[in-house]
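Undergrad: just coords:
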């Protein structure tokens, strides 16, 4: 050792520090790389991505070769620094101690902290660059890696820790939703909204989007023939529920276009019975995603929602569900009116039958949706009575005024702007 020049020892120390920096950065980059972008590039045939993916598929071997290399390099750095100090400061114990501290500082800054920060900032670039030498080192030191992993596996079994089957664990629905939320700037605004709405389908039921019972336009076969024709020829919907005497006695669903094959004098109750299709009933509180699948499997576009007693609660169409995903695209019937209308003073006139979920989404409100589904229901629950017109209240931080009540329900509510 005494024959080796000081300059060679210094060069060896610098080489060890750089090598240690490579292993430290490679470890951080391999663990921090985006696995989904990596999988995408791997499928596209990116060679560096394929090498990196192959290394990550055997994480225990990858970490073993990195840690093995880093341990040997750091040991070499300590040995070389001791030799250099002994040659330069022979007999001076204080100088030798100071040089050891300086080398430790150099390892911490140049071989650990800095390369790890760089690798965490640019994990993909660093990992792709490091993948080739790491692959060669893994082949070269495979016997040593295998020997080390024997002890690692034994310790894991002793601690009763098991490697997940299939490698990386699958993401839960909530984690996928968070992934979509955080990737908003990389996805078109409309596509981003659609993806988020898809995750909400499992939390929304048919009760949240259905047309309430009292707003359903139905054909009553018990009405006089002239009145029946008038209802059929002036309807605003392509599909109509058909009842007999009472809305609870739903007989079927009529496609209005089928009437085009009949003369006017042929349109009667018997013709409607022949042309209508059997009723498709939907249990209350069915999740929207499940109902979307049911519509597809049963080749239906409209269903009658019934409660636990079999009584009519409302009506749901395929369009109602699709609008929860992509937004409104159908035209409401003239008698349906607007759910909310902005006034000159900045306030809104709200329909009492408006869905709380719809108001929250369109007006950025925070009405509770775990109870009543409509604004009318929420206010009635709050008062436990039918309030008089002109009554003011505060719900979920919003100032409201009852404008009109009719037939034991609230028809119109004014929402005042926040001050």
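TA: Noted; the coordinates are in hand. Every value quoted in this text rests on a predicted model; they were computed, and no experiment measured them.

Undergrad: use CA for all of it now, contacts and neighbours both
TA: OK.

Undergrad: Centre-most residue in the protein?
TA: In the chain, the residue lying closest to the centroid (C-alpha atoms, centre = their mean) is residue 177, at 1.6 Å.

Undergrad: dump the residue contacts of it.
TA: 196, 199 (C-alpha atoms under 8 Å, 6 or more residues apart in numbering).

Undergrad: quick one: residue 412 is in a strand?
TA: Yes: the assignment for residue 412, made by DSSP: H, G, I helix; E, B strand; the rest coil, places it in a strand.

Undergrad: quick one, helices of the stretch 201-350 of the chain?
TA: 206-209, 225-233, 269-275, 288-298, 318-326 (DSSP state H, counting those that start in this stretch).

Undergrad: Against which helices or strands is the shortest one packed?
TA: On a contact count with 3 or more C-alpha pairs under 8 Å, 6 or more residues apart in numbering; DSSP states H and E, helix 206-209 meets strand 312-317.

Undergrad: this is the other structure I want to compare:
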């Protein structure tokens, strides 16, 4: 249902852009879509004695495929009806349901994690240097993710000067997903469970990477830059010694 909504939204937006620039030409081209929807409706209404008196839609409805729609979008770009970025966004919607989590995740080698035995000051430094709002916490090895540490939880303890025996006391449950999970299904799960970050695991249960809601949204709308994004950012892991 979510994928269908995305496709409908994208098509509505694209058609509005295309038609507004060349009304007469697109009126003729979009006649095929009228046939697609009106013909099946005529079949349903026939038993009730309701029919198209003008007989304009008596022909069999033409089946419009995904390739037909892509061709329509390509033609519009060539004729200046839509911009290249707009075409890319529409095509991204079509590909959305076939994309796997492993294709959009931040790979293991680029993931910043914190060892559960890291001191409070070093953990605070990790958040300040990275600009992230939440980080995975591991014990001994990155494959052993214990949970997620939120910056707001850590900074609250830091500000109030409360004693903290271990970062373990602040951890929130991590959400684990297989790397072969389709991102439309993942998006639905993350929205329904109010999850912003998921730990991606491989077929052996090892940590394969991380995926966020932002990563999924970027598959349609493109790269989203914020004040913390940099052209290049070297990954690092914080151990209990702060190295």
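TA: Yes, it's here. Note that this is a predicted model, so its numbers are computed, not measured.

Undergrad: Over in structure 2, tell me which residue corresponds to the residue nearest to the centre of structure 1.
TA: Alignment note (TM-score structural alignment): residue 177 of structure 1 maps to residue 70 of structure 2.

Undergrad: And for residue 258 of structure 1?
TA: Checking TM-score structural alignment: residue 258 of structure 1 goes with residue 153.

Undergrad: In structure 2, where's the longest helix?
TA: helix 2-21 (DSSP state H).

Undergrad: Give me the distance between residue 72 of structure 2 and residue 57 of structure 2.
TA: 22 Å (C-alpha to C-alpha, to the nearest Å).

Undergrad: now residue 104 of structure 2
TA: Distance, residue 104 of structure 2 to residue 57 of structure 2, by C-alpha to C-alpha: 44 Å.

Undergrad: And for the equivalent of residue 182 of structure 2 over in structure 1, nearest residue in space, chain neighbours not counted?
TA: Using TM-score structural alignment as the criterion, residue 182 of structure 2 maps onto residue 287 of structure 1. Leaving aside its sequence neighbours, residue 287 of structure 1 sits nearest to residue 205 (C-alpha to C-alpha, 6 or more residues apart in numbering; 4.1 Å).

Undergrad: What number of residues are in the vicinity of the counterpart of the one you found in structure 2?
TA: Aligned against structure 2 by TM-score structural alignment, residue 205 of structure 1 finds its counterpart in residue 100. A total of 18 residues lie near residue 100 of structure 2 under the criterion other C-alpha atoms under 10 Å.

Undergrad: Mind listing what's buried along the lengthiest strand in structure 2?
TA: Counting residues, the longest strand in structure 2 under DSSP state E turns out to be strand 141-150. Within strand 141-150 of structure 2, the residues scored as buried using 16 or more other C-alpha atoms under 10 Å are 142, 145-150.

Undergrad: I'd like these as CSV, with distance to residue 92 of structure 2 appended.
TA: Conversion of the buried residues of strand 141-150 of structure 2 to CSV gives the following (distance: C-alpha to C-alpha, whole Å):
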residue, distance to residue 92 of structure 2
142, 32
145, 32
146, 34
147, 32
148, 30
149, 32
150, 31
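
Undergrad: Which one of these is nearest to residue 36 of structure 2?
TA: Of all the buried residues of strand 141-150 of structure 2, residue 36 of structure 2 sits closest to residue 148, with 49.1 Å by C-alpha to C-alpha.

Undergrad: Tell me the helices and strands packed up against the helix or strand where residue 24 of structure 1 lies.
TA: Using DSSP states H and E, residue 24 of structure 1 sits within helix 6-32. Under the contact criterion of 3+ C-alpha pairs under 8 Å, 6+ apart, helix 6-32 of structure 1 touches helix 59-88, helix 114-121, helix 123-140.

Undergrad: Make a markdown table from those and add mean neighbour count to it.
TA: Below are the helices and strands packed on helix 6-32 of structure 1 laid out as a markdown table (neighbours: other C-alpha atoms under 10 Å):
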| stretch | mean neighbour count |
| --- | --- |
| helix 59-88 | 18 |
| helix 114-121 | 19 |
| helix 123-140 | 18 |
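
Undergrad: Redo those as CSV? Include distance to residue 183 of structure 1.
TA: Formatted as CSV, the helices and strands packed on helix 6-32 of structure 1 follow (distance: least, C-alpha to C-alpha, whole Å):
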stretch, distance to residue 183 of structure 1
helix 59-88, 27
helix 114-121, 18
helix 123-140, 17
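
Undergrad: closest one to residue 192 of structure 1 among those helices?
TA: Short answer: helix 123-140, nearest of those by C-alpha to C-alpha, at 24.8 Å.

Undergrad: whereabouts in structure 2 does the closest one align?
TA: Counting by TM-score structural alignment, helix 123-140 of structure 1 pairs with no residue of structure 2.

Undergrad: what angle sits between that helix and helix 59-88?
TA: Relative orientation of helix 123-140 of structure 1 and helix 59-88, computed by axes from the mean of the first three to the mean of the last three C-alpha atoms, to 10 degrees: 80 degrees.

Undergrad: Quick one: residues in contact with helix 123-140 of structure 1.
TA: Contacts of helix 123-140 of structure 1 (C-alpha under 8 Å, 6+ apart): 22, 25-26, 28-30, 32-34, 48-49, 51-52, 55, 61-62, 65-66, 119, 145.
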